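S.K.: this one's sequence-less:
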C-alpha cells in the first residue's frame, strides 16, 4: 500500500494490515523493509519527511560533498608538477551546487520510486505505537490510519541533535548539522561548538570554502581516537586556518551587536561570529513513539531506551525491533544498515519458523549484528583522514583482553609517491592470547581506502601468522601492513 499519490479530498483507508511496519524511511528503515520483502513478507514504510533520511540529505552525502573538493585541491597542491598548475582557490558556488546534486536538491522522488519498485508500501505521516504490533499514523494534512502488523514493528527513527545546556541558546538562531550541510552561503565567520566527527569535518569544510572558523571543544578534538591520529587531524585543521580551542568550556551565547552571535567562554573571553554551528552529538529519536505507554520489560522507563538482542529484538517481546541510531549502539549509517539487514533477516526467519520467536540468533549468522560489539569501522573524512576499526588499546584492556599495540609513522614508498611530505600514522592492537587483531587505526591522506582490509582482518580474526602471507602490492600505501607486522616481530 502506498499513499504518495493521494489526492486531497479523496478517501483514505482507516485500517491497514501488513506483515511488518517500519517506522523511519531513512537508509536504515529502507534496508530493514527491503530485507523483509526479500524474505517473502509484506512491509509498509512510515516516514513523515524525506525518504532516504538524514544520511541522504543532511549528513553523510552532503557533508562529504562539501569536503571532497577541498581535499582534491589540497592533493593537487601536494605533488610537485601538479601544484604548479593550480592557479586558483575553491569556487564556493560550484561546490555548493555539486553538493545540491548529491542531495537531489532535497527531492526524494527517486527514493520514492525505489520504494515502490521494491514492493514496499509507503505511508507518509508520523507513526506512534498504540499497542502490540499496532501503529497509528497521523497525516500532516489531517486524518490518520491504523496499521496492524502480523509479525513485527521496526523502529528505525534515527537520531536527533543533542544541544548542550548553554545559557541563551534557546534565544538565538543557530545552525545544527542540518543547516550546516544545506547552507547556500558561506558565512564570513563561523564558530563550531563540538569537537566530534561532525564538528571537525564541518569546520574544515567551511574553512576551505572561505569562512574564518573557530572550533570550540570541551575536551580534545576527536578524543575517542588514539592521540597521534587526532594530532595529525588537528594539524590539518590548523593548516587550513581553523582556530582550535580545546579543553574549553562555554558560559553563554547571545546575539551579537549588529548581528551574528557572541559566545562567552569560561576563561572570560568572548568569540564573535556570523554563525554558530552546534555539533555536540546526537541522541536516539525515540520520543513520542508510544514506547513509554506499552509497559515493556525491555524498555528502561527512565530513558525510554530499549534493550535488544543482536537481531534488534527488544527484550521481553517477540514483535518489536529497534535498529540504527534509534537503538543507540553505534550511530553510524553503515552500521545501522547492517543492523537493519540482520533484523529483516531475523523477522523473515522467525515468520517462517526457522528461528524461535524470542531466541537470540547465533553470533555471526546473517540474523545477528555481531560486528557491533568489536568490529565497527569508522572514518573521519577530514584531510588528513582518520580511519579506525575495532578497539583502541585502552578499550581492549578495559574489556579484559591481554592486548599490545604496535604503531609507527605511515612512511612507505606508496605514501611518498602519493604526495610530497606525506604525513601519516598507523597502529594495530593485538590480542596476544589469540594472536589476532582486535583494532586498527590509520591516519593520513586517503587512508580510508585501507580500512576495509583492516575490517576483514578484525572481523575474520585472521591469525597474525596467516596475515603475514597477505602480501601488499608495491608501491602502495597498503605496504604499511608489512611494516606493522615486521615491527611486531613477524
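M.R.: Received the coordinates, thanks. This one's a predicted model, so the numbers in the text were calculated from it and none came from an experiment.
S.K.: from here on, contacts and neighbour counts on C-alpha atoms
M.R.: Noted.
S.K.: in the stretch 51-200 of the chain, which spans are strands?
M.R.: If you assign secondary structure with DSSP state E, counting those that start in this stretch, the strands in the stretch 51-200 of the chain sit at 121-124, 126-131, 134-138, 144-155, 159-161, 189-193.
S.K.: what of the stretch 351-490 of the chain?
M.R.: Along the stretch 351-490 of the chain, the segments classed as strands by DSSP E, counting those that start in this stretch run 377-380, 385-390, 403-409, 425-431, 436-444.
S.K.: another structure for you, compare them:
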C-alpha cells in the first residue's frame, strides 16, 4: 500500500472555494495539499462566471449605448463576434491554468493533479492521469470543495442530441443560427441575452410561469420583455417531452407536451445543478455518494468533526462570492480548532461562523436589464412568518436613471421588517442596477434601522437616488 503523505489540511477540489481555503490555511501556517482533476480555478474561471460575463459585457454595453442620445446611431451594427470570443478566451486564459498553479506554488501549497477520493477517516487517495497513486493524510481537516455540475434531464433522445450545458454555452466558438434554451433561471436568461446579441435566434422554453423564479416576479417579467423586444421567443408553461438530433451535425428537434415540435441548431439545457459528490468516496466515511453534504455554520460536517464541505457541495448558496466567503470562514475555523481555540465552538463566533450565505445572499443576473437582489422575496419572507411591508418605486422616475438612458425601464423594491424596523431584503431591476446592490447588502447584513438610512444621503444625479424615493414612499405609506 502507498505510504501516506501527511499535511495539516487536504482540500479536494481546486475551484474558487478550494483556492481560497488554501489561502486561509496557508496564512495560518498550516501545511496544505490541493487535489484537482481538471483546471485549477474551477467552473467559475473557465465555464461559468468569467466567460459568461465576458460574453455578456459587449451585449450589455451595446444595449446601454443604444439608449444614449448622440451615441445610439453609432452602435446599431452587429457585434464583432470574433473580438467577443477573443475577449472571452483572454479572460479564461485560453483554458489553461498556469497562472493559478503559479499562485498556489507561491503560497506554498502542494498540488496533486488527478481524481481524488476520500479513503476513510482523514485520508484522500489520488490517481493521476499518468497512473501514479498517492495517499494524503490530514492531521486536522479534509475539505470537500468539488462543486456542482449541470443537470441534464433523462429525456428520450437526450444523449444522442448532445445538448449544450452551461459549459458548452460559455465556451462555444461559433454562433448557432437557432438556439433552443430549456430553462428559465439565471444561466438560461444570461445565455439567452448573450447569444441573442451575438446573432442567434433564441427560443426559451420555460416550464414555470416566468424567468428568474427565485427573484421577485417583476424582475423576470422585465427581462423577458426586453428579450422579446430583441427578437427572442420566450414561452412559459411548456414542458419538453423528447429530443431528436438529425445525424452528427444536423438540427435538433424538441418535442413539447402535446406533440408540438420545434427545431434549432443547438439545444442548451439549463435546468439546475447537482453536487459533484458521486465518485469522491463518501461511502468510505458513511455518507451517500451523489448527495449534498450537510454542514454547520463553520462549514464542518454535521457527522464528522474532521470533514468540511465548502461551496456548491453543501447547497447553502451556489454563488462564487458566497463560496469564497465560506472558504474564509472554514479556513478561520480550521485554524482556530487546530490551535485549540475554544471560542470557535460558540454558536455565532465572529469570523468562524457563516451567516451571510443563508441570511443576506446578494446576487446579480447580468441580463438586459440587470437584475439584482439580496435577502428574501416578499413571498418567501411571508412564508417564513415575517411581518413585512414591500415598498416599491419605478426606477424610471429617478433623475439619475433618466440621464443614464433614454426610455429607462426599471423597478425597485425594499422589504421592511416591521417588527425590527430594518431592511430584510431588496430587489432592483434596470440598466446599471447591479451597482445598487452592495448598499442594500450592507443595510440588510448590518441591520441598519430605517430611521438611520434617512441620513445616508445619495449623490445627485445618480440612480442611487432611488434609496431616497423608497424611504419617502415608506414614510408616506403609499
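M.R.: Sure thing, it's come through. Please read these numbers as outputs of a predicted model, since none were measured by experiment.
S.K.: okay, the strands of the stretch 51-200 of structure 1, which one's buried deepest?
M.R.: Comparing the strands of the stretch 51-200 of structure 1 by mean neighbour count (mean count of other CA atoms under 10 Å), strand 189-193 ranks first with a mean of 25.
S.K.: that strand maps to which residues in structure 2?
M.R.: Under TM-score structural alignment, strand 189-193 of structure 1 corresponds to residues 178-182 of structure 2.
S.K.: the matching stretch vs structure 1, average distance?
M.R.: Comparison of stretch 178-182 of structure 2 with structure 1 after fitting gives an average deviation of 0.7 Å (mean CA distance after the TM-score superposition for structure 1).
S.K.: among the strands of the stretch 351-490 of structure 1, which is nearest residue 133 of structure 1?
M.R.: Proximity to residue 133 of structure 1, assessed across those by CA to CA, is greatest for strand 377-380 (33.5 Å).
S.K.: helices or strands next to that closest one in the packing?
M.R.: When contacts are defined as 3 or more CA pairs under 8 Å, 6 or more residues apart in numbering; DSSP states H and E, strand 377-380 of structure 1 packs onto strand 385-390, helix 451-459.
S.K.: deepest of these, which one?
M.R.: strand 385-390 (a mean of 26).
S.K.: what's that one aligned against in structure 2?
M.R.: Using TM-score structural alignment, the partner range for strand 385-390 of structure 1 is residues 370-375.
S.K.: how far does the matching stretch sit from its chain's centre?
M.R.: In this view, stretch 370-375 of structure 2 has its centroid 12 Å away from the chain centroid, taken as CA atoms, centre = their mean, to the nearest Å.
S.K.: equivalent analysis for stretch 135-144 of structure 1, please.
M.R.: Relative to the chain's own centre, stretch 135-144 of structure 1 is displaced by 29 Å; criterion: CA atoms, centre = their mean.
S.K.: quick one: end-to-end length of that stretch, please.
M.R.: Length of stretch 135-144 of structure 1, first residue to last, CA to CA, to the nearest Å: 10 Å.
S.K.: returning to what we had before: out of the strands of the stretch 51-200 of structure 1, flag the one nearest residue 388 of structure 1.
M.R.: Using CA to CA, the strands of the stretch 51-200 of structure 1 put strand 159-161 closest to residue 388 of structure 1, at 22.5 Å.
S.K.: what does the closest one correspond to over in structure 2?
M.R.: Residue span in structure 2 matched to strand 159-161 of structure 1, by TM-score structural alignment: 148-150.
S.K.: circling back to that earlier point, now the strands of the stretch 51-200 of structure 1 in TSV, with distance to residue 468 of structure 1?
M.R.: As requested, the strands of the stretch 51-200 of structure 1 are exported to TSV (distance: least, CA to CA, whole Å):
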stretch	distance to residue 468 of structure 1
strand 121-124	50
strand 126-131	52
strand 134-138	53
strand 144-155	43
strand 159-161	41
strand 189-193	44
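S.K.: counterpart of residue 178 of structure 1 over in structure 2?
M.R.: Under TM-score structural alignment, residue 178 of structure 1 pairs with residue 167 in structure 2.
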